[in-house]
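Novice: Pasting the sequence and the predicted model now:
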Amino acid sequence: MNFLQMKQFSILAKHQNMTEAAEELYISQPVLSKLLKKFEKYLNCELFTRKGRNIELNLNGRIFLESIDIILNEYQKINEHFFISKNVDIPIKISGFNKNELDLLIVNFSRQYPNISIEKNPNTPMGALNLLLNKKSDVIFTDNFSLNKFNLETKNIDFINLFRNYLYVSVLPNNVIAQENEISLNELLKYEFIGAIKNTWTSEFIENVCDNEKVNINYVHKYKMEMLDKIFFSTPYLVFCDSINIAYFTNYREIRKHILIKNAFQDIYLCYRKGDNRINLLVENIKNTFHEIFNYS
């Protein structure tokens, strides 16, 4: 059994669900099923108890996982000592999202690897992508609207589809549309909005969606992004927000109703420069924590 297969087994054991593990490994469920049979044939024993799509580690599986965890942890220590230390004085530059989101996404990584310096640059999807292409950033968050304008295949850049971010309209409970579960952009044209100033992640997302639908929203006021928490509490006007905003400002779910806007979403991508093991560690950490932090649907 090689290192990759050990990592695959570890991920399968973590999820104990064939579908979820296959998604993280970027392979199909039938391929993962074959891998599991291969593991069990190699060890000449069953490692899981099958329960439909869910599986549960049995005693053999738990013993095997303990041994694999030791090997994977030792491998990580080797990486840290021999590869990460070479560039430890050069900060990793990460761009995209707003400051609050960036802080949340790297806090665990910074605790785990305190010697690796991170330089944060909040930015829009297009702004972050331009920084990466001009070699002024190492890891970025961007979206499908921006990526569709470039070809990254020859740029020594890799990318991962992280998350589908949906757009919502936020209203007070007594608003006439508060009972709706979904609404179209065209239906919102007769209402008054307040919105974020330009050059923020959310404002660029909204602009791209509105451009696609060829609609012009009636804004009566624009606010700075740092005012969003106060606005959610008080304003009678309609406000656009996305899955990430709602996941971050959890206490506002009780104050305002969030109505899904039909056909309004962005696919969020994590793009990064190849060839630096510190960057690979950061990317892996972000992949593992992103959905735990920003999970609202």
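Specialist: Received the coordinates, thanks. Numbering: from 1, shown residues only.

Novice: only C-alpha atoms for contact and neighbour calcs from this point on.
Specialist: Noted.

Novice: Measure how far the biggest helix by length in the chain is from the centre of its chain, please.
Specialist: Looking across the chain with DSSP state H, the single longest helix is helix 59-82. In terms of Cα atoms, centre = their mean, to the nearest Å, the centre of helix 59-82 is set 26 Å apart from its chain centre.

Novice: which residues in the stretch 1-150 of the chain form helices?
Specialist: 3-15, 18-25, 29-43, 59-82, 99-112, 125-133, 144-147 (DSSP state H, counting those that start in this stretch).

Novice: For the protein, which segments count as strands?
Specialist: Under the criterion DSSP state E, strands of the chain are mapped to 48-51, 54-57, 92-95, 118-121, 139-143, 157-171, 182-183, 192-196, 218-223, 238-242, 257-273.

Novice: Switch these over to TSV; also include mean neighbour count and distance to L102.
Specialist: Shown next, in TSV, are the strands of the chain (neighbours: other Cα atoms under 10 Å; distance: least, Cα to Cα, whole Å):
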stretch	mean neighbour count	distance to L102
strand 48-51	14	38
strand 54-57	17	33
strand 92-95	24	8
strand 118-121	16	7
strand 139-143	28	10
strand 157-171	19	15
strand 182-183	16	29
strand 192-196	20	18
strand 218-223	13	21
strand 238-242	22	16
strand 257-273	20	13
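
Novice: packing partners for the longest helix of the chain?
Specialist: The contact analysis (3 or more Cα pairs under 8 Å, 6 or more residues apart in numbering; DSSP states H and E) places helix 59-82 against helix 3-15.

Novice: And the helix it packs on, what does it pack against?
Specialist: Partner elements for helix 3-15 (3+ Cα pairs under 8 Å, 6+ apart): helix 18-25, helix 59-82.

Novice: Deepest in the core, which of these is it.
Specialist: helix 18-25 (a mean of 17; mean count of other Cα atoms under 10 Å).

Novice: how distant is it from the center of its chain?
Specialist: The answer for helix 18-25 is 16 Å, by Cα atoms, centre = their mean.

Novice: looking just at contacts, which helices and strands does that helix meet?
Specialist: helix 3-15, helix 29-43.

Novice: Does K224 touch T200 like I think?
Specialist: No: with contact defined as Cα atoms under 8 Å, K224 does not count as touching T200 (9.1 Å).

Novice: Between those two, which is the more surrounded one?
Specialist: The residue with more neighbours, out of K224 and T200, is T200; 19 against 11, by other Cα atoms under 10 Å.

Novice: structure B:
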Amino acid sequence: MLEQKIESTFLFKNNLFLAAPLNSKYATLKEVDLNLLANENFVEINGDLNDIIKTAPLIDHLRNTENIKINFTYHYDLDFAYKNLFFTPHLYLSDSLHISYYTDSRKYRKFIKIANQSAYQDIYICHRPNEPHVSIFAEVLKKTFMDIFIA
């Protein structure tokens, strides 16, 4: 069997956001540097995260790259988080992919973009070079994501 080269096409940036209650002192901000939140208490989600989109590696990358300490004081297990995270009075970190998937969360949370330089990851679609409709698929995927995220 011949080995085929795999190519990638850029889709979008997956940005990291501070998820704050609507009545939070941060709710009026559009962006915030995580260094300004060093004394705040955050929720960390524990559990088997292997089957879901992972925000944790993005947070870990940001913490390591920019030497930021995040005070994870509250620990929710995965099942509890799925049912209650939007309604918690505590801060947590989320990303564009989760925010666009859980559109109802925007009724209960204000999402403030994290302004740190490393607070994003590039999302690509991987494909074989001879796939005829990859560019069309990529454009539809980008448009759909942006429509959901901005809605």
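Specialist: All right, it came through fine. These numbers come from a predicted model, not from an experiment.

Novice: quick one on the thing from earlier: including distance to I206 of structure 1, could the strands of structure 1 go into CSV?
Specialist: Listed next are those as CSV, based on distance: least, Cα to Cα, whole Å:
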stretch, distance to I206 of structure 1
strand 48-51, 43
strand 54-57, 38
strand 92-95, 19
strand 118-121, 21
strand 139-143, 12
strand 157-171, 8
strand 182-183, 15
strand 192-196, 9
strand 218-223, 12
strand 238-242, 8
strand 257-273, 9
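
Novice: re earlier: select, out of the helices of the stretch 1-150 of structure 1, the one closest to Y296 of structure 1.
Specialist: Comparing the helices of the stretch 1-150 of structure 1 against Y296 of structure 1 with Cα to Cα, the closest turns out to be helix 99-112 (14.3 Å).

Novice: quick one: buried residues of that closest one?
Specialist: E101, L102, L104, L105, I106, F109 (16 or more other Cα atoms under 10 Å).

Novice: So for H291 of structure 1, which of the helices and strands packed on helix 3-15 of structure 1 sits nearest?
Specialist: Using Cα to Cα, those put helix 18-25 closest to H291 of structure 1, at 11.6 Å.

Novice: got a list of what the aligned residue in structure 2 for F290 of structure 1 touches?
Specialist: In structure 2, F290 of structure 1 lines up with L141, judged by TM-score structural alignment. Residues in contact with L141 of structure 2 (Cα atoms under 8 Å, 6 or more residues apart in numbering) are L11.

Novice: go again using 10 Å as the cut-off
Specialist: L11, F12, I125, S135, D147 (Cα atoms under 10 Å, 6 or more residues apart in numbering).

Novice: Can you lay out these as TSV showing distance to F87 of structure 2?
Specialist: Output for the contacts of L141 of structure 2, formatted as TSV (distance: Cα to Cα, whole Å):
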residue	distance to F87 of structure 2
L11	31
F12	28
I125	33
S135	39
D147	25
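
Novice: middle-most residue in structure 2, spatially?
Specialist: D95 (1.4 Å; Cα atoms, centre = their mean).

Novice: Tell me the residue in structure 1 aligned with that residue.
Specialist: Under the alignment (TM-score structural alignment), D95 of structure 2 pairs with D242 in structure 1.

Novice: what do you get for Y124 of structure 2?
Specialist: That one, Y124 of structure 2, aligns with Y269 by TM-score structural alignment.

Novice: For the nearest residue to its match once chain neighbours are set aside, which residues are in contact?
Specialist: Excluding the flanking residues, the one nearest Y269 of structure 1 by Cα to Cα, 6 or more residues apart in numbering is N161, at 4.5 Å. By Cα under 10 Å, 6+ apart, the contact list for N161 of structure 1 reads F141, T142, D143, N144, D267, I268, Y269, L270, C271, K287.

Novice: Quick check: the two most widely separated of those?
Specialist: Largest separation among the contacts of N161 of structure 1 by Cα to Cα: N144 and K287, giving 17.7 Å.

Novice: Where is the longest helix in structure 2?
Specialist: Longest helix of structure 2, by residue count under DSSP H: helix 134-150.

Novice: Buried residues of it, list them for me.
Specialist: Buried, per 16+ other Cα under 10 Å, within helix 134-150 of structure 2: V134, A138, F145, F149.

Novice: which residues touch the residue nearest to the first one when sequence neighbours are not counted?
Specialist: The shortest distance from V134 of structure 2 to any non-neighbouring residue, by Cα to Cα, 6+ apart, is to H127 (7.3 Å). If a contact means Cα under 10 Å, 6+ apart, then H127 of structure 2 has Q4, K5, I6, E7, S8, T9, V134 as its contacts.

Novice: if we go to structure 1, which of the residues you listed are intact?
Specialist: Retained in structure 1 (both residues aligned by TM-score structural alignment, their matches' Cα atoms under 10 Å) from the contacts of H127 of structure 2: K5, I6, E7, S8, T9, V134.

Novice: could you redo these as TSV and give each row distance to A19 of structure 2?
Specialist: Putting these into TSV (distance: Cα to Cα, whole Å) gives the following:
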residue	distance to A19 of structure 2
K5	40
I6	36
E7	34
S8	31
T9	29
V134	34
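
Novice: Tell me which of the helices and strands packed on helix 18-25 of structure 1 lies nearest to K257 of structure 1.
Specialist: Ranking the helices and strands packed on helix 18-25 of structure 1 by proximity to K257 of structure 1 (Cα to Cα) places helix 3-15 first, at 32.5 Å.

Novice: equivalent range in structure 2 for that closest one?
Specialist: Helix 3-15 of structure 1 corresponds to no residues in structure 2, going by TM-score structural alignment.

Novice: Can you list the buried residues in that helix?
Specialist: Neighbour counts over helix 3-15 of structure 1 (16+ other Cα under 10 Å) mark M6, K7, Q8, F9, S10, I11, L12, A13, H15 as buried.
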